[in-house]
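> Fold the following and give me the result.
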Amino acid sequence: MSSLLAFSAGNATDCLPFVAEGHHVGFVRWDVLKTLKDFPNVFTFHSHCVELNQNLKTYEERSWRMAETLEVMRQKYNFPALRGWRNEVCMGLLAPINFPIVAVVKNHKLLCLVFSGLFGIRQYGVDINGYVNDPDLGFCMWLQQRSFTKPTWPGRWDSMAAGGLTSGQGILESVCKEAAEEASIPSHILNASLRPSGSVSFFYEDERGLFPQTEFVYDLELPLDFMPVNADGEVECFQLFPLHEILEKIHSSDFKTTSCPVVVDFLVRHGVITSENQPDLPQLVEMLHSPVHVLFDSISHGKELQVQVVEENSASLSPSPLVVTTCNSTESGNHA
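Okay, the predicted model is just below:
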């Protein structure tokens, strides 16, 4: 079963920090670690971390060697993450507006999910909550049903428009791009009603790998007569749901798991989920803002942390730690 890694509870999994250019940029699970040892010219192995070879000096060289390595791994090993490709540049980022450590590009096929999942690369994305105040239905949200041909979460219900931050694009630029491509939202509506609404963070794990994720959230009140129309072929349809049906959707297996935190955050901020109807509201809000950056920063400074796994739809909240061993800066070069 897929799971959300949060600083709360669940089942234990072990992994090692992945270091590049002296920075902690990801995590490597033990099943992946065993195969990386076939590539000693690309990776350096220490007792407490896996490091991208320091002889790979430039951004371009690191990117191409990683892409070549993933291509060999795709041919030799049966990792679920290696069964699909995405037409987006995947970056290992220190921060969403900082410089990238590596981008994975191979013959114009860009291996975003492969790279990020196998190496637990911290990823950033944008989500747009489209909503209306309908005179008959009340407060409603637009949701999209993802195309059945998408390699991830096919056919699942999702936020109205969303996407990952890609190379060379800023946050607001990505928001406008996704709004236009996924829902054909014109710029005059965005300029009039788009509101930045913070972020949610979580650490998700499934059979493809580890996904430390931060989503920048935007709310968009739409005109009552506006109908979203897909323009990039990645959406089956759009549907307007009253809020009580939204709650039912996110509790079902029909909803994209990694978009649930975004929608729950929206419902909390707009007073739909409250301490009156959700006694565990403080814990819920904490889980929507897992301190992913603290995890990376603490390990970069040589501290050991414990995090836990929260199973999807799990009724149990008994703690079981994920021990993340740290990288020793004296052993592994000039690590921050």
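
> contacts, neighbours, all on C-alpha from now
Noted.

> for the longest helix that the chain contains, packing partners?
Ranked by residue count under DSSP state H, the longest helix found in the chain is helix 59-76. Contacts defined by 3 or more CA pairs under 8 Å, 6 or more residues apart in numbering; DSSP states H and E place helix 59-76 against strand 100-106.

> start to end distance for stretch 174-193?
End-to-end distance of stretch 174-193: 17 Å, with CA to CA, to the nearest Å as the criterion.

> So for whichever helix or strand residue 124 is part of, what gets flagged as buried?
Here residue 124 sits within strand 123-134, counting by DSSP states H and E. Neighbour-count burial for strand 123-134 flags 123, 124, 125, 126, 127, 128, 129, 130, 131, 132 (criterion: 16 or more other CA atoms under 10 Å).

> for the helix or strand just after that strand, packing partners?
Next along the chain after strand 123-134, taking DSSP H and E as the criterion, comes strand 138-146. Strand 138-146 is packed against strand 123-134, strand 157-159, strand 235-242, helix 243-250, with contacts defined by 3+ CA pairs under 8 Å, 6+ apart.

> if we compare the ones you listed, which one ends up closest to residue 201?
Closest approach to residue 201 among the helices and strands packed on strand 138-146 is made by strand 123-134 (9.2 Å; CA to CA).

> contacting residues around that closest one?
91-93, 96, 116, 139-143, 159-165, 171, 174-175, 179, 211-224, 262-263, 266 (CA atoms under 8 Å, 6 or more residues apart in numbering).

> now the angle between strand 138-146 and it, please.
Strand 123-134 and strand 138-146 meet at an angle of 140 degrees, taking axes from the mean of the first three to the mean of the last three CA atoms, to 10 degrees as the criterion.

> could you give the angle of strand 123-134 to helix 243-250?
Angle, strand 123-134 to helix 243-250, by the same axes, to 10 degrees: 150 degrees.

> Strand 123-134 to strand 235-242, inter-axis angle?
Using the same axes, to 10 degrees: strand 123-134 against strand 235-242 is 50 degrees.

> nearest spatial neighbour of residue 199, skipping sequence neighbours?
Leaving aside its sequence neighbours, residue 199 sits nearest to residue 216 (CA to CA, 6 or more residues apart in numbering; 4.4 Å).

> any idea how far residue 111 is from the one you found?
Plainly put, residue 216 is 22 Å away from residue 111 if you go by CA to CA.

> what about those two, which has more around it?
residue 111 (26 against 22; other CA atoms under 10 Å).

> how much space between the more buried one and residue 66?
For residue 111 relative to residue 66 (CA to CA), the value is 10 Å.

> Let's see this one next, to set against the first:
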Amino acid sequence: MTGDPSPSRPPTLVVGGGGLLGRHVRTALERSGTPVRMVSVPWDDPAAAREVLRSELTSFVGSSPDGRINIAWCAGAGVVATPADELDTEVALFRDVLADLRSALRPTTRLAFFFASSAGGVYAGSADPPFTELSEPRPLVAYGTAKLAMEEALTAFCTETGSVALLGRITNLYGPGQKLSKPQGLVSQLCLAQLRGTPLPVWVSFDTIRDYLYVGDCAEMIVDALDGLHEHARRSGSNTVVKILAAGTGVTLSAVIGEINRIFRRRARLRIPGAGSPGQVRDLRVRTVVWPELGHRARTPFAVGVRRTADDIALAYAAGTSAHRHQHLPTHVSEVSIR
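The predicted structure is shown next:
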């Protein structure tokens, strides 16, 4: 348990605390004085992962003297290109974990649950951008379908237990700490290509538009949401709240490349093979119409966020860490998910 305990803030269990979002959520929670609990999960072994989570959740539910607990589910192994069978396993594990959590809850438990979903995954095939929380989700690939299935499982869980949940449909996260071995993180991969001096093939149009959300801002949104989730759910009349977490600004691939060129003071080496990539659409602008007050946390300018990301990658690369120099890395933008 870390952080300075505060009677006004319930303890929070962060699942997926080793990832980009989870690490920043933990930092934001600790900064707010929230008691934080982490769990190390063997994700490559679903049966073992379930056992670890069952034990941890049972212990965590009983750890709060007044019954108030929060869970921030920031885990997720899948990306746009992940095969359907692997995603099916992830969905099945999530459902099993919810069943175990349901069994662990006590009559006095008051649970608020954050689930990290994907705006790009669920709205990729939707009509008429910018998309809002009222837009009909239309996934184009298994990744988006899996996220919706997990949202539906959590919605059913909340209906049955009286818990509340925020289904956070996050746009393109970027920032310091991106795991470069995972085929996502366009900003990070472009920075790495600059440092390595290697060409990066681009398989999508330069006018492809995405909303890039700085991970630190997203983490602050999540902390604020957990603080007010019970009250917001009460006012909305629903146990689950669908919320797009976004910067609110569409940025083209051309602008991303231009910003990184400016930081490194040289043009990125790009190759244009001219092929498309499944699941990648041109325009994924969003506009939030639910709980808009959370949007004030999206205050890091894109240029500042990119600079911080570039500095982080440059430091690690210069130090010769295995995380940034010796692992298998994606080699082109069709592998790098820009959702």
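
> Superposed, what's their TM-score?
The TM-score (TM-score structural alignment, normalised by the length of the first structure) is 0.30; 176 aligned residues with a CA RMSD of 6.9 Å.

> circling back to that earlier point, which of the contacts of strand 123-134 of the first structure count as buried?
Those of the contacts of strand 123-134 of the first structure that meet the buried threshold are 91-93, 96, 116, 139-143, 159-165, 171, 174-175, 179, 211-222, 262-263, 266, by 16+ other CA under 10 Å.

> Residue 38 of the second structure against residue 22, yeah?
No: look at residue 38 of the second structure against residue 22 with CA atoms under 8 Å: they stay out of range, at 9.6 Å.

> For whatever helix or strand residue 154 of the second structure lives in, enumerate the helices and strands it packs against.
Using DSSP H and E, residue 154 of the second structure sits within helix 142-161. Secondary-structure packing of helix 142-161 of the second structure (3+ CA pairs under 8 Å, 6+ apart): helix 84-104, strand 110-118, helix 119-123, strand 164-170.

> now the longest one against helix 142-161, angle please.
The directions of helix 84-104 of the second structure and helix 142-161 differ by 10 degrees, with the same axes, to 10 degrees as the criterion.

> Show me what helix 84-104 of the second structure packs onto, helices and strands only.
Helix 84-104 of the second structure sits against helix 46-61, helix 142-161, with contacts defined as 3+ CA pairs under 8 Å, 6+ apart.

> out of those, deepest packed?
Sort these by mean neighbour count, taking mean count of other CA atoms under 10 Å, and helix 142-161 sits at the top with a mean of 20.

> The residue lying closest to residue 259 of the second structure once chain neighbours are set aside: neighbour count?
Nearest residue to residue 259 of the second structure, sequence neighbours excluded (CA to CA, 6+ apart): residue 303, at 6.8 Å. As a burial measure, residue 303 of the second structure scores 14 neighbours (other CA under 10 Å).

> Now the helix or strand hosting residue 303 of the second structure: buried residues?
In this structure, residue 303 of the second structure sits in helix 302-319 according to DSSP H and E. For helix 302-319 of the second structure, burial by neighbour count (16+ other CA under 10 Å) applies to 302, 305, 306, 307, 308, 309, 310, 312, 313, 314, 317.

> Need the nearest residue in space to the last one, chain neighbours excluded.
Right, residue 317 of the second structure. Leaving out its chain neighbours, the residue that sits closest to residue 317 of the second structure by CA to CA, 6+ apart is residue 324, at 5.6 Å.

> now the fourth one
With CA to CA, 6+ apart as the measure, residue 263 is the residue that lies nearest to residue 307 of the second structure, at 6.9 Å, once sequence neighbours are left out.

> and the helices and strands packed on helix 142-161 of the second structure, which is most packed in?
Most buried among those, counting by mean count of other CA under 10 Å: helix 119-123, with a mean of 29.

> could you say what helices and strands that helix packs with?
Partner elements for helix 119-123 of the second structure (3+ CA pairs under 8 Å, 6+ apart): helix 142-161, strand 164-170.

> that older thread, distance of the residue nearest to residue 199 of the first structure relative to residue 293 of the first structure?
According to CA to CA, residue 216 of the first structure stands 14 Å off from residue 293 of the first structure.

> again with residue 124 of the first structure
With distances taken as CA to CA, residue 124 of the first structure is found 12 Å from residue 293 of the first structure.

> Same question for residue 87 of the first structure.
27 Å.

> Residue 217 of the first structure and residue 19 of the first structure: what is the separation?
Between residue 217 of the first structure and residue 19 of the first structure the computed distance is 29 Å (CA to CA).

> that older thread, check the contact lists of residue 111 and residue 66 of the first structure and give me the overlap.
Common neighbours of residue 111 of the first structure and residue 66, using CA under 8 Å, 6+ apart, are residue 104.

> Can you say which helix or strand has the nearest residue to residue 264 of the second structure once chain neighbours are set aside in it?
Excluding its sequence neighbours, the residue lying closest to residue 264 of the second structure (CA to CA, 6+ apart) is residue 194, at 7.3 Å. Mapping residue 194 of the second structure onto the secondary structure by DSSP H and E places it in helix 186-196.

> for that helix, packing partners?
Secondary structure elements in contact with helix 186-196 of the second structure, counted by 3+ CA pairs under 8 Å, 6+ apart, are strand 172-174, helix 253-264, helix 302-319.

> tilt between it and helix 302-319?
Using the same axes, to 10 degrees: helix 186-196 of the second structure against helix 302-319 is 50 degrees.

> Report the inter-axis angle for helix 186-196 of the second structure versus helix 253-264.
Counting by the same axes, to 10 degrees, helix 186-196 of the second structure lies at 40 degrees to helix 253-264.

> which parts of helix 186-196 of the second structure are buried?
Buried residues in helix 186-196 of the second structure, counted by 16+ other CA under 10 Å: 186, 187, 188, 189, 190, 191, 192, 193, 194, 195.

> Contacts made by the strand or helix carrying residue 162 of the first structure with the rest, please.
Using DSSP H and E, residue 162 of the first structure sits within strand 161-164. Contacts with strand 161-164 of the first structure, where a contact means CA under 8 Å, 6+ apart, come from 123-129, 144, 174-175, 178-179, 182-183.

> From those, pick the one nearest residue 35 of the first structure.
Closest approach between the contacts of strand 161-164 of the first structure and residue 35 of the first structure, by CA to CA: residue 123, at 23.1 Å.

> and the buried residues of strand 123-134 of the first structure as CSV, adding distance to residue 300 of the first structure?
Formatted as CSV, the buried residues of strand 123-134 of the first structure follow (distance: CA to CA, whole Å):
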residue, distance to residue 300 of the first structure
123, 17
124, 19
125, 23
126, 26
127, 29
128, 32
129, 34
130, 38
131, 40
132, 44
